[in-house]
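1. dropping a prediction and its sequence here:
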Amino acid sequence: MLTGGVTSRRSLFGIAGGVVACSLCGMGPVKAQTNQARSVSGGCWMAKEEAAPLLSAAQDVISYASGNEPIVLKSGNAVFDRSLAKSLARMTALFGVLPGFAYFDEPMGEGSNAYATSAVRLDRDDGTVLFGTRMLKGLLGRPTAPDAAVLAVCAHEYGHIVQYRRGLSARLNAGQSTVKRQELHADYLAGYFAAVRKIENANFSSVTFATTMYDLGDTAFHSRNHHGTHDERAAAVMAGFSARKERGLTVDQAIADGLNYVGA
């Protein structure tokens, strides 16, 4: 994927391959800010009823299973769009989930966000990721490896879909005052995906996954939506990367190892 502008259309426009329910939230174009996510379903999860208005406005939502489906995503860069479709299909194959994906315009004053929800728009999908156009524009405006930064966010959200599909959320959040364990587990799985891509392509900018999540860290320790500090989020990505690149764990083994990593 390459850099490129995003359309300014004030409506949802969709593609495919998304995730379950989380908000990375609070990120400006490059600089991380304190997590400003609204509290949804006791944390960052967007409840089905909250997602419904966004999904009902979405156009042409597609779940990419092969990467060869018709492209309905319009970032303003056709090469980026095609590459993203193929990457989302790669996540689908790796993690064994098939979510939908839709862009949405974040409300003014709420920062740039990517939410995930268990709400289903399509037949046979595993939930939906709602990726903010402001967040997309910010990530694509990064000076280095903007394509990998977008993939890092998508892979994190796919990690949440895995949690939803396998019924892991209750375990991750049990006895916790914040959603940090759930978020770090998703970061771990994003790192695992980065390692898979690095093995496939030595030039893949896997380090961008760690720096992107570092940028999205926060110090809102007393907020339900605390996702982990900058260092904790980067470290979780690197742990997931090592699980595949150095230790050769399978996906199932990595999911379990990630639970141990975050103390769940």
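-> Sure thing, it's come through. Residues are numbered from 1 along each chain as shown.
2. going by C-alpha atoms from here, please, whenever you check contacts or count neighbours.
-> Fine.
3. is it fair to say residue 249 lies in a strand?
-> No: using DSSP: H, G, I helix; E, B strand; the rest coil, the assignment for residue 249 is coil, not a strand.
4. with adjacent residues omitted, what lies nearest to it?
-> Distances taken as C-alpha to C-alpha, 6 or more residues apart in numbering place residue 243 nearest to residue 249, at 5.6 Å, with adjacent residues excluded.
5. so the one you found sits right up against residue 192, yeah?
-> Yes: with contact defined as C-alpha atoms under 8 Å, residue 243 counts as touching residue 192 (6.7 Å).
6. which parts of the stretch 1-150 of the chain are strands?
-> For the stretch 1-150 of the chain, strands defined by DSSP state E, counting those that start in this stretch occupy the ranges 13-16, 100-104, 114-117, 128-132.
7. could those strands be laid out in JSON lines, adding distance to residue 208?
-> Converted to JSON lines, the strands of the stretch 1-150 of the chain look like this (distance: least, C-alpha to C-alpha, whole Å):
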{"stretch": "strand 13-16", "distance to residue 208": "23"}
{"stretch": "strand 100-104", "distance to residue 208": "22"}
{"stretch": "strand 114-117", "distance to residue 208": "18"}
{"stretch": "strand 128-132", "distance to residue 208": "19"}
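8. relative to residue 89, which of those is closest?
-> Among those, strand 13-16 comes nearest to residue 89, with 8.4 Å by C-alpha to C-alpha.
9. try this one next to it:
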Amino acid sequence: MAPHRLSRRNLLLASFLAAGTSGVTAKSHDRFSSGFRQIDDGVLPTLEFLSRVFRLEGDWLPDFSFFDDGERADARAEDPIPGFTRMHVKIGRRAVAETIKISSGDFGAALTGVFAHEFGHVYQYKKGYRKRLLDMDANASVRLVEIHSDFLAGWTLPQAWWIRKVSDLRVAAEQFFELGDIQFEAQGHHGTSLQRQTLMAAGYTWGLSSPDNPDKAAERGLAVIKDLFPQWFRS
């Protein structure tokens, strides 16, 4: 057998494998464990899949971990800390638990959507969309950034081999419904539940006919947002 080339992706996967899990649940202090073994078993292929479809390689391949998100479900893509170049995708353990609850155990599509949304933020950072969208927003909020990433997340779903049924989209949409908010004037407004579902569904539809090109998906997502919410953009 030929030796494997050492890459950032291989290092990430190796570190995850080294952490491992035993039993039904994992210790909360293990940054690579969600607290649910069945979830942890699917993380590696999900990270591999999303890094491929968003074409994230080298320094753009983000670090990853689960974290304790307290009383409110949370997931985030954090900027590189000073002295480092990689972003950090973090998925909250409560977010995982609530997704399992919302989906009645059929969590594959919903969690893939949550992961994909955060990887979408990494892609936005890489391609300059985050600054571009922030500059465009009439309220100087993050709503354009967030719902654009919802579109990108929806776009990834048809490309995941484990998502095959129309009901999978419904489950994923329900998760996005839970992630919406009604703080319209807040800088941190992410879009309402219906708005987020709409963009995710639009991305899913685009992904059915135009997979494998995140650049085209990103431009299509921006065009859809401009059509649906022209009032959100600076004149």
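-> Okay, I see it. These figures come from a predicted structure and were not determined experimentally.
10. out of the strands of the stretch 1-150 of the first structure, nearest to residue 69 of the first structure?
-> Per C-alpha to C-alpha, nearest to residue 69 of the first structure of these: strand 13-16, 9.3 Å.
11. count of residues packed around the counterpart of residue 135 of the first structure in the second structure?
-> In the second structure, residue 135 of the first structure lines up with residue 95, judged by TM-score structural alignment. Neighbourhood size, residue 95 of the second structure [other C-alpha atoms under 10 Å]: 25.
12. mind checking what residue 70 of the first structure lines up with in the second structure?
-> With TM-score structural alignment as the criterion, residue 70 of the first structure matches residue 17.
13. neighbours of the residue nearest to residue 249 of the first structure, how many?
-> By other C-alpha under 10 Å, the residues close to residue 243 of the first structure number 24.
14. ditto for residue 149 of the first structure
-> Neighbour count of residue 149 of the first structure, defined by other C-alpha under 10 Å: 25.
15. map residue 122 of the second structure across to the first structure for me.
-> Checking TM-score structural alignment: residue 122 of the second structure goes with residue 161.
16. one step back: the residue nearest to residue 249 of the first structure sits in which helix or strand?
-> For residue 243 of the first structure, the host element (DSSP states H and E) is helix 230-245.
17. what residues in the second structure pair up with that helix?
-> Taking TM-score structural alignment, helix 230-245 of the first structure hits residues 193-208 over in the second structure.
18. now do the contacts for residue 125 of the first structure.
-> Neighbouring residues of residue 125 of the first structure by C-alpha atoms under 8 Å, 6 or more residues apart in numbering: 63, 97-100.
19. just curious, which of these is nearest to residue 250 of the first structure?
-> Scanning these for proximity to residue 250 of the first structure, where the rule is C-alpha to C-alpha, the winner is residue 97, at 15.6 Å.
20. the closest one contacts residue 162, doesn't it?
-> Yes: here residue 97 of the first structure reaches residue 162: they are 6.8 Å apart, a contact under C-alpha under 8 Å.
21. so for the residue mapped onto residue 215 of the first structure from the second structure, what's the nearest residue that isn't a sequence neighbour?
-> In the second structure, the residue matched to residue 215 of the first structure (TM-score structural alignment) is residue 178. Using C-alpha to C-alpha, 6+ apart and skipping the chain neighbours, the partner closest in space to residue 178 of the second structure is residue 193 (6.7 Å).
22. number of nearby residues for the one you found?
-> Residue 193 of the second structure: 18 surrounding residues under other C-alpha under 10 Å.
23. next: residue 168 of the first structure.
-> 17.
24. you'd agree residue 182 of the first structure is in a helix?
-> Yes: checked against three-state DSSP, residue 182 of the first structure lies within a helix.
25. pretty sure it sits against residue 169.
-> Yes: the pair residue 182 of the first structure / residue 169 is scored as a contact, 6.8 Å apart, by C-alpha under 8 Å.
26. ok, those two, which is more surrounded?
-> Using other C-alpha under 10 Å as the criterion, residue 182 of the first structure and residue 169 rank with residue 182 on top: 28 against 17.
27. which position in the second structure pairs with the more buried one?
-> Checking TM-score structural alignment: residue 182 of the first structure goes with residue 145.
28. what's the distance between its match and residue 133 of the second structure?
-> 6 Å (C-alpha to C-alpha, to the nearest Å).
29. surely the residue nearest to residue 178 of the second structure touches residue 181?
-> Yes: using C-alpha under 8 Å, residue 193 of the second structure makes contact with residue 181 at a distance of 6.3 Å.
30. before we move on, the earlier item: count the neighbours of the match of residue 215 of the first structure for me.
-> Per other C-alpha under 10 Å, the neighbour tally for residue 178 of the second structure reads 17.
31. what does residue 183 of the second structure give?
-> Neighbour count for residue 183 of the second structure, taken as other C-alpha under 10 Å: 12.
32. what sits against the residue nearest to it when sequence neighbours are not counted?
-> Of all residues not flanking residue 183 of the second structure in the chain, residue 189 sits nearest, at 5.5 Å (C-alpha to C-alpha, 6+ apart). Shown in contact with residue 189 of the second structure (C-alpha under 8 Å, 6+ apart): 141-143, 181-183.
33. gap between the residue nearest to residue 178 of the second structure and residue 13 of the second structure?
-> 34 Å.
34. and what of residue 64 of the second structure?
-> Taking C-alpha to C-alpha, one finds residue 64 of the second structure at 10 Å from residue 13 of the second structure.
35. again with residue 152 of the second structure
-> Distance from residue 152 of the second structure to residue 13 of the second structure, by C-alpha to C-alpha: 24 Å.
36. these two: which is more packed in?
-> Each of residue 152 of the second structure and residue 13 has its neighbours counted (other C-alpha under 10 Å); residue 152 has more, 33 against 17.
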